[in-house]
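A.B. asks: Kindly generate the corresponding structure for this input.
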Amino acid sequence: MPLALYLLALAVFAMGTSEFMLSGLLPDLAAELGVPVGTAGLLTSAFAVGMVAGAPLMAALTRRWPRRSGLFGGVVLFAAAHVVGATATSFPVLCAARVAAAFANAGFLALAVTAAGALVGPERRGRAVGVLLSGTTAATVVGVPAGALLGQLLGWRASFWAVALLCAPAAVGVLVGVPAGRGSADGRPALRAELAVLARPRLLHVLLLGALVNAGTFAAFTFLAPVVTGPAGLGRGWVPVVLVLFGLGTVLGINVAGRLADRHPLRLLAVAGPLLPLGWAALAALADRPTALPVLVPLLGALSFAVGGTLITRALSTAATDAPTMAGAYATAALNLGAAAGPLLAAATLPSPTGPLYAATALTAAALLLGPTLRERPPARTAA
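C.D. replies: Reported below is the predicted structural model:
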């Protein structure tokens, strides 16, 4: 794999840390800003809504930009939004900063997902996406727990400052390691033609499945801290530990998806897909048993990212030929539509701390019910 791909993953690590870290900061953040925990959880939805809108918009606006310029601009804007967030004194300002950061993240990720496939060719697209998303899994293992611990020691604002500082080496890495690319859309399909690809039923189906799976992941992950300190009866110091366990699971899941998504995607989905709703239901039923968390939390992290990563690869395979600029944006928007809807639905199940886990069960069960038509024919043949 080219070095540029790993430098892109470094930037994804910084952004993934920000996207996921609120799960460990919600109680303290809500208390300081004077809002309920459920309301504070809407910050995750605000971020995801910004990603949904920002991915296609930013991808369309930057079609004629040199690829390196677009990626660098995304990192810089993301850092600036976190400076605003770190100094926010009201919930609306912090919410607006999260939306701005999401737009920057969306533009960056849409370009990065497309660039990852272009760097290696179609035969290794799944592996390249796996390397890119390893930045997200590394964030769940290292960045998110570190952010939660830093928030407990120095306050939640310190975590926002840390993410802003983390963007500096990521920006340098983009400038140094990513080829400038072309600054024109010449030779690519017209924007109208790329937008028309989104109307294809097969692509919409895969994107819907990805949205449902990610909705389940974020419904549960956003509110893991109340489960740890509530039904499980563990102290606040255990929150970073549980987040590390989830992150370790995501590392395993995304690596499995990266290796199998190109060769055996349907087998992976057939095995891991049914286990997702069963796993979330089991965690909800056993939430009052601390010994269940170390087993189920990493397992669910692995399953969620293995299934989600495979669906991303299938969406890219379906759209990449006829929508080379917008394919990454479509996948990014779909996943974040799920990330926006999941916490919203989960918040409605509070104050029961296990309510979000049952919401995750329902969302992933819906994906399972809609999934069998994936077996009609592989998307790679359709693209060919």
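A.B. asks: switch to C-alpha atoms for all contacts and neighbour counts from now on
C.D. replies: OK.
A.B. asks: Spatially nearest residue to F78 (excluding sequence neighbours)?
C.D. replies: Spatial nearest neighbour of F78, chain neighbours left out: A101 (4.8 Å); criterion: CA to CA, 6 or more residues apart in numbering.
A.B. asks: tell me the SS of that neighbour?
C.D. replies: Look at A101: counting by DSSP: H, G, I helix; E, B strand; the rest coil, its state is helix.
A.B. asks: Now do the contacts for it.
C.D. replies: Contacts for A101 were tallied using CA atoms under 8 Å, 6 or more residues apart in numbering; they are 47, 50, 77-79, 81-82.
A.B. asks: okay if I get those residues as TSV plus distance to L300?
C.D. replies: Converted to TSV, those look like this (distance: CA to CA, whole Å):
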residue	distance to L300
F47	23
G50	26
L77	33
F78	29
A79	31
A81	31
H82	29
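A.B. asks: among these, which two are most distant?
C.D. replies: Spanning the widest gap among the contacts of A101 are G50 and A79, at 15.6 Å by CA to CA.
A.B. asks: roughly how far apart are the residue nearest to F78 and L248?
C.D. replies: 26 Å (CA to CA, to the nearest Å).
A.B. asks: P343 now?
C.D. replies: With CA to CA as the criterion, P343 and L248 are 22 Å apart.
A.B. asks: A306 now?
C.D. replies: 13 Å.
A.B. asks: show me what contacts the closest residue to L149 other than its chain neighbours?
C.D. replies: Ranked by CA to CA, 6+ apart and with sequence neighbours excluded, the top spatial neighbour of L149 is P240, at 6.4 Å. When contacts are counted by CA under 8 Å, 6+ apart, P240 touches 24, 144-146, 148-149.
A.B. asks: Can you give me the distance of P240 to T229?
C.D. replies: For P240 relative to T229 (CA to CA), the value is 12 Å.
A.B. asks: structure for this one too, so we can compare:
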Amino acid sequence: MPFPLYLLALAVFVMGTSEFMLAGLIPAAAADLDVTIGVAGLLTSAFAVGMVVGAPLMAAFARRWPPRLTLLGCLLAFAGCHAIGALTPDFSVLLVTRVLSAVATAGFLAVALSTATALVAPERKGRALSVLLAGTTIATVAGVPAGALIGGALGWRATFWAIALLCIPAALGVILGIPNERRAHGDGTPTLRAELGVLASPRLILAMTLGAMINAATFAVLTFLAPVVTETAGLPEVWVPVVLVMFGGGSFLGVTIAGRLSDRRPGLVLAVGGPLLLVGWVVLASTAACPVPLIVMVFVQGMLSFGVGSTLITRVLYAAADAPSMGGSYATAALNIGAAAGPVLGAIALAGWRVPTAPIWVAGMLVTTALVIIGATRFARRRHGAPATR
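C.D. replies: Next up is the predicted model:
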């Protein structure tokens, strides 16, 4: 893999830490800002909403800009939003900064995905995606638990300052490693209208829908994992970062394995990983009161969630091959539609069922629905004699 991919992964690590870090900070932030845990969990949804809106918007607006300029501008805006978030005493202001930082993240990731796939051969999109997503999974292994530890020792605001400071080496990596050539008109790139027209493709719609559903299941659980650890399993708060490390370790393993299979054997990953993911959510919800099974299953579910999810997002990139500038934004949007919906559904389940494991059952329902859609689609294709797609 080209070295610039790993520099992009460094910046994705910083942004992934920001996106996931609230999983360990929600109780402290809720208490400090005088809101309920369910309301504080909406900070994750706010970030995801900004990602959904920002990905296509930024990709369309900056499609002719030099990649380095776009990536650097997004990083600086992202850092500024975190500085404001660290200073504000108002929940509504923090909510707005989360949305704006998400728009910056979306612009960065959409351009990074397009840049990454342009740096590799067309049949290696899955490997390129796995390198970028490795930055996200490492964030859950190291960045998020570190953020939780910093938040526990110095307050949740200190974690926001740490994120802002980490943008400095990430920006240097972009400056030193990413080319700055401006895309010229008439270079063979389809028009914006043509690239937006790709969204009408049933294959792309299906891939985006399935990717969003699996990611919604993941975020429904991850956002509210801290209460499961402390209330259901009865572990001290210091165990929250440990459990997040286990989830991140599984995620890294899952995305690494899937990166080697999603280009050539996506059907195998989905046929095996999908049902196992469903069974895993049921087992996790049923055994969450026991610390050892909880920790083991968190690792397993991290691996399965990111393995299946990254394979589906790779399918988005293949389905959007005719939209080289906008394809990365479609993949980003699919990821974050799920990331926005998951915490909302988890919060609704928490309010209705009043048990910390409610979001895990929501995840199981989402995966069940996704598997039914996959099965129905395959049945319809076989019935009509349609050729299998990659």
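A.B. asks: before we move on, the earlier item: neighbour count for P343 and L248 of the first structure, which is higher?
C.D. replies: The neighbour comparison of P343 of the first structure against L248 (other CA atoms under 10 Å) goes to P343, with 31 against 21.
A.B. asks: Contacts only, for that one.
C.D. replies: Applying CA under 8 Å, 6+ apart to P343 of the first structure gives the contacts 41-42, 44-45, 215, 218-220, 222, 356.
A.B. asks: Could you tell me where the helix or strand encompassing it falls in the second structure?
C.D. replies: Assigned by DSSP states H and E, P343 of the first structure falls within helix 327-347. Using TM-score structural alignment, the residues of the second structure aligned to helix 327-347 of the first structure are 327-347.
A.B. asks: Kindly report the same for stretch 169-178 of the first structure.
C.D. replies: So stretch 169-178 of the first structure sits over residues 169-178 in the second structure, by TM-score structural alignment.
A.B. asks: in the matching stretch, what's buried?
C.D. replies: Using 16 or more other CA atoms under 10 Å as the test for burial, stretch 169-178 of the second structure gives 170-171, 173-175, 177-178.
A.B. asks: Which ones among those residues map onto helices?
C.D. replies: Cross-referencing these against helices under DSSP state H gives 170-171, 173-175, 177.
A.B. asks: Hmm, A148 and R157 of the second structure touching each other?
C.D. replies: No - counting by CA atoms under 8 Å, A148 is not a contact partner of R157 of the second structure; they are 10.8 Å apart.
A.B. asks: Between those two, which has more neighbouring residues?
C.D. replies: Set side by side, R157 of the second structure and A148 show more neighbours around A148, with 28 against 20, by other CA under 10 Å.
A.B. asks: The more buried one and A11 of the second structure, how far apart?
C.D. replies: 20 Å.
A.B. asks: Nearest the geometric middle of the second structure, what residue?
C.D. replies: With distances taken as CA atoms, centre = their mean, L335 lies nearest the centre of the second structure, 5.5 Å away.
A.B. asks: right, and it touches N215 too?
C.D. replies: Yes - counting by CA under 8 Å, N215 is a contact partner of L335 of the second structure at 6.1 Å.
A.B. asks: just so I have it, where are all the helices in the stretch 1-150 of the second structure?
C.D. replies: Taking DSSP state H, counting those that start in this stretch, the helices of the stretch 1-150 of the second structure run over residues 3-20, 22-33, 37-61, 67-87, 91-118, 125-138, 144-154.
A.B. asks: Of the ones you listed, which is nearest G274 of the second structure?
C.D. replies: Comparing the helices of the stretch 1-150 of the second structure against G274 of the second structure with CA to CA, the closest turns out to be helix 125-138 (18.0 Å).
A.B. asks: who touches that closest one?
C.D. replies: Helix 125-138 of the second structure is contacted from outside by 1, 5-6, 8-17, 113, 116-117, 120, 248-249, 251-252, 255-256, 258-263, 310-311, 314, 317-318, using CA under 8 Å, 6+ apart.
A.B. asks: how far apart are it and its match in the first structure?
C.D. replies: When the first structure is overlaid, helix 125-138 of the second structure sits 0.7 Å from its aligned residues on average, using mean CA distance after the TM-score superposition for the first structure.
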